[in-house]
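Novice: Provide a 3D model corresponding to the input given below.
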Amino acid sequence: MSIFHLMLSSVVIFFVLYAPQPLLAQFAQLYATSPANTGLLMSVTMLPLAIAPICYGLFLANYSKLKLLKVAMMLLALCSVLITLQQRFELFLLLRFIEGLILPAALTAMTSYIGQTWQGQCLRRNMTWYVGSTILGGFLGRALAANFATWWNWESFYIFNAALLILISLRIKLPPLENITTPKACSPKDYLRPLKQPSLLRLYCAVFCMFFCFSALLNYLPFILSNEYNLKDPKLIGWVYGGYLVGALLSMCAPYLTKLHNNNWVILTAVFGVYCVSISAMQWQNLGAFIVLFTLFCACMFIIHASAAPLANEISSAHASITNGAYVSFYYSGGALGSFLPGFIYQTAGIEMFLLSLLLICILGAYFTWLNYRIGSETQLGR
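Specialist: Predicted coordinates for the structure are as follows:
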């Protein structure tokens, strides 16, 4: 499977995850339910993403990654069609939860396939392209779902997405027998034991902190723009979200950053430092500065993600599927907690304490990467 084909698969899979987000207000009206209940359409899908990937990682250690990816895409297409046919909000929630159980299988299969197929600088480049495709899928999934709903109806996008999933999955060619180079273990503990590697655990914790901060700021960005900057026009708020895409484009330079210094942990710690600066500088109440800082914030997050994912594969002695399953679990655990915990601080203590809480978490992430630089020369180069 080529990296381009894998990227196309990633984009349409992320359509599934983020398509309901811009339509939540419409769904609240359609099903006569509260905004909080409608928000569950995202929560019930995110929750399995924080738990299931490590389980799929164990399963993929002795199973074809491409076969699981193909099956997962077919099942996601079926769920998309069933969503257009259901008439009750409870059934919609159930189908979203089922999608949440299927999505980790697809994500873990893709990252495991990359980690097992490519090595060295090629691994870094292809993992960066994969991360870029997830960002593009998240952006286009939101944008296209909203526009399809405006032009025709919300069901039309789900049918369109289902067709894409089926067409792209049918193009996945399965090898006669996928090479499994790791000997079979006696129990899951044998596969999970290498994850105790201190440098790997610290990297996972840094990734948790990274996505915690990112998820928190993006979830409460409309409230911040409305309450702090009196920006209430949805179109203008949408332009601010353009910083997300600009930051994603800047993140494509991640593989070239490793050429600036021969120690990968130094690069990662430095980017975390800029991530911290962008958060702390948001205390300056100026809309123009906030937009620039938000773009820098997004770029730092994507660069860290694009650097940490291949680095985890390089330093881990665990099977590729276990390494990437654990990575996805830590990543989305941070996102799940960051999506609601900082909200309580924002509601009760305001923007200053909200940003301070994110800054503290971000500093903790930087500390984990700095600790990897300080401890053990064998881990410092990330290989």
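Novice: contacts and neighbour counts: CA atoms only from here.
Specialist: Fine.
Novice: next helix or strand past the helix or strand where Ala28 lies?
Specialist: Element membership for Ala28, per DSSP states H and E: helix 24-30. Next helix or strand after helix 24-30 toward the C-terminus (DSSP H and E): helix 35-38.
Novice: need the residues that contact the helix or strand just after that following helix.
Specialist: On the C-terminal side of helix 35-38, the nearest following helix or strand under DSSP H and E is helix 40-49. For helix 40-49, the surrounding residues in contact (C-alpha atoms under 8 Å, 6 or more residues apart in numbering) are 17-18, 20-21, 92-93, 96-101, 103-104, 328-329, 332-333, 336.
Novice: redo that, cut-off 7 Å
Specialist: 93, 96-97, 99-101, 104, 329, 332, 336 (C-alpha atoms under 7 Å, 6 or more residues apart in numbering).
Novice: what's the answer for stretch 363-376, then?
Specialist: Where contact means C-alpha under 7 Å, 6+ apart, the residues beyond stretch 363-376 that reach it are 199, 202-203, 205-206, 209-210, 265-266, 268-269, 272-273, 276, 379-380.
Novice: please give the structure of this sequence too, so both can be compared:
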Amino acid sequence: MSASPVSTHLVRGTVAYRRATLALFCAGFATFAMLYCVQPLLPLLAGYFAVSAASSSLALSLTTLSLALCLLLAGALAESWGRKPVMVAALGLAVLLGLACALVDSWQWLLVLRALLGLALSGLPALAMAYVGEEFDPDSLPAAMGLYIGGTALGGLLGRLLAGLLADLGGWPLALGGIAGLGLLALLLFVWLLPPSRHFQAQALSLRGLLGNFAGHLGNPQLRLLFLLAFLLMGGFVALFNYVGFRLAAPPFSLSATVIGLLFVVYLGGILSAGWAGRLVTRLGARRVLQGGIGLMLLGVLGCAAPWLWLLVLGLALFTLGFFAAHAVASGQVGQRARQARAQASSLYLCAYYLGSSVLGYAGGWIWQHFGWSALLVALAGLFLLALLAVRRL
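Specialist: Predicted structure coming up:
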């Protein structure tokens, strides 16, 4: 009797599955650590370079904007060039640019290098999601995607936490250089651990074919809803974490960069909730788990309105739990609902995801500067209520 085609996929519990998930965990870790390490440094960058709070957020917004725009090209090229080679090259270039960021003393050059860093990182997220969709057994896919999203959560946590600590020890250049060094270690592990693709089928490079794939994905109403969710949830998530540092550095809290960085320990909850949510989908369905995740985000926003530090931190924890649960489920649904050209479908999802980070992250700074913290929280609550309405149509 011939072997089932499913037997060639990565199945939970096998050595190959563990190597692949650990490799993807490292990729997610490095991507988010280098991407978001500037977030707790924004007050320091604003003071050092004498720019406003909203302008300082460009160190993050320009990175995510270039990443979002270049994702479409990276996803298209990967349909012809393969998964692992492009991911290795992208992560290697990102490490070099991260090290270069630590060596400049010009605000303009820092922004240029951060924008190029986003371009380099564009070769990773969509391809990682496509690799999971192609190489893992369907029953193992939600848990594998949850582990990858957990890696992004840990990268976001350590990138921010260590950046705050290193900044207090040696300033923002040491912080950026140290995080790039961690990215190099993650790159070496990724190259060693990730199994080569078995189910990738190369497509000839064709502009007509690429545009046809994009049009097909955008014509799918369920995928459009997932793209909208990516924009709203990620945009709101980044807006809150961009400016909570300014809120906590000011009276009555007056916290140092190290203490503000330590508050990102709430990302540990994101690592757990991403994997947990992926497993819950098989029992409760994607829509219910998404609704629960967004509901937690709304509770978190309410907690962040409190004048007491303990309640604000609790609000951040709930907010983070909800975000990573919702993101893990939504990103997994993209791989399942796209029947072909999965890398391009993933790149569209992540393009919307990082466009939300750039546009809403910067807009949040404008609201914070002109209307204050409470107005920002009200705007975020409005975004998440809109996301709940979108989920009802899934």
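Novice: looking at the contacts of helix 40-49 of the first structure, spot the one nearest Lys65 of the first structure.
Specialist: Relative to Lys65 of the first structure, the closest of these is Pro104; by C-alpha to C-alpha it sits at 12.3 Å.
Novice: what lines up with the closest one in the second structure?
Specialist: Counting by TM-score structural alignment, Pro104 of the first structure lines up with Ser122 in the second structure.
Novice: tell me the two of the contacts of stretch 363-376 of the first structure that are most distant?
Specialist: In terms of C-alpha to C-alpha, the contacts of stretch 363-376 of the first structure reach their longest pairwise distance at Cys276 and Thr379, which sit 23.9 Å apart.
Novice: between these two, tell me which one has more neighbours.
Specialist: When Cys276 of the first structure is set against Thr379 and neighbours are counted by other C-alpha atoms under 10 Å, the residue ahead is Cys276, at 23 against 20.
Novice: gap between the helix holding Ala28 of the first structure and the chain center?
Specialist: When distances are taken as C-alpha atoms, centre = their mean, to the nearest Å, helix 24-30 of the first structure is centred 25 Å away from the chain's centroid.
Novice: before we move on, what about stretch 200-213 of the second structure?
Specialist: Relative to where its chain is centred, stretch 200-213 of the second structure has its mean C-alpha point 26 Å off (C-alpha atoms, centre = their mean).
Novice: now swap in stretch 167-183 of the second structure and tell me
Specialist: Counting by C-alpha atoms, centre = their mean, stretch 167-183 of the second structure is centred 20 Å from the centre of its parent chain.
Novice: now stretch 195-203 of the first structure
Specialist: What separates the centre of stretch 195-203 of the first structure from the centre of its chain is 20 Å, taken as C-alpha atoms, centre = their mean.
Novice: what comes into contact with it?
Specialist: Taking C-alpha under 7 Å, 6+ apart as the rule, stretch 195-203 of the first structure contacts 312, 315-316, 318, 368-369, 372, 379.
Novice: may I see the buried residues of it?
Specialist: Across stretch 195-203 of the first structure, burial judged by 16 or more other C-alpha atoms under 10 Å covers 195, 199-203.
Novice: with secondary structure and distance to Ser307 of the first structure added, can I get those in a markdown table?
Specialist: Conversion of these to a markdown table gives the following (DSSP: H, G, I helix; E, B strand; the rest coil; distance: C-alpha to C-alpha, whole Å):
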| residue | secondary structure | distance to Ser307 of the first structure |
| --- | --- | --- |
| Leu195 | helix | 19 |
| Ser199 | helix | 15 |
| Leu200 | helix | 14 |
| Leu201 | helix | 16 |
| Arg202 | helix | 14 |
| Leu203 | helix | 11 |
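Novice: what's the counterpart of Met145 of the second structure in the first structure?
Specialist: Across the two structures, Met145 of the second structure finds its equivalent in Met127 of the first structure, going by TM-score structural alignment.
Novice: residue in the first structure matching Ala390 of the second structure?
Specialist: By TM-score structural alignment, Ala390 of the second structure lines up with Phe368 in the first structure.
Novice: can you check His327 of the second structure too?
Specialist: Residue correspondence, TM-score structural alignment: His327 of the second structure in this structure matches His305 in the first structure.
Novice: check Gly212 of the second structure too.
Specialist: Gly212 of the second structure is assigned Asp190 in the first structure as its aligned equivalent, the criterion being TM-score structural alignment.
Novice: how far apart are the helix or strand hosting its match and its match in the second structure?
Specialist: Assigned by DSSP H and E, Asp190 of the first structure falls within helix 188-192. Mean deviation of helix 188-192 of the first structure relative to the second structure after superposition (mean C-alpha distance after the TM-score superposition for the first structure): 1.7 Å.
Novice: quick check: buried residues in that helix?
Specialist: 191-192.
Novice: who's in contact with that helix?
Specialist: Contact with helix 188-192 of the first structure is made by 58, 185, 318, as judged by C-alpha under 7 Å, 6+ apart.
Novice: who's in contact with the second one?
Specialist: Shown here is Ala185 of the first structure, whose contacts under the criterion C-alpha under 7 Å, 6+ apart are Tyr191.
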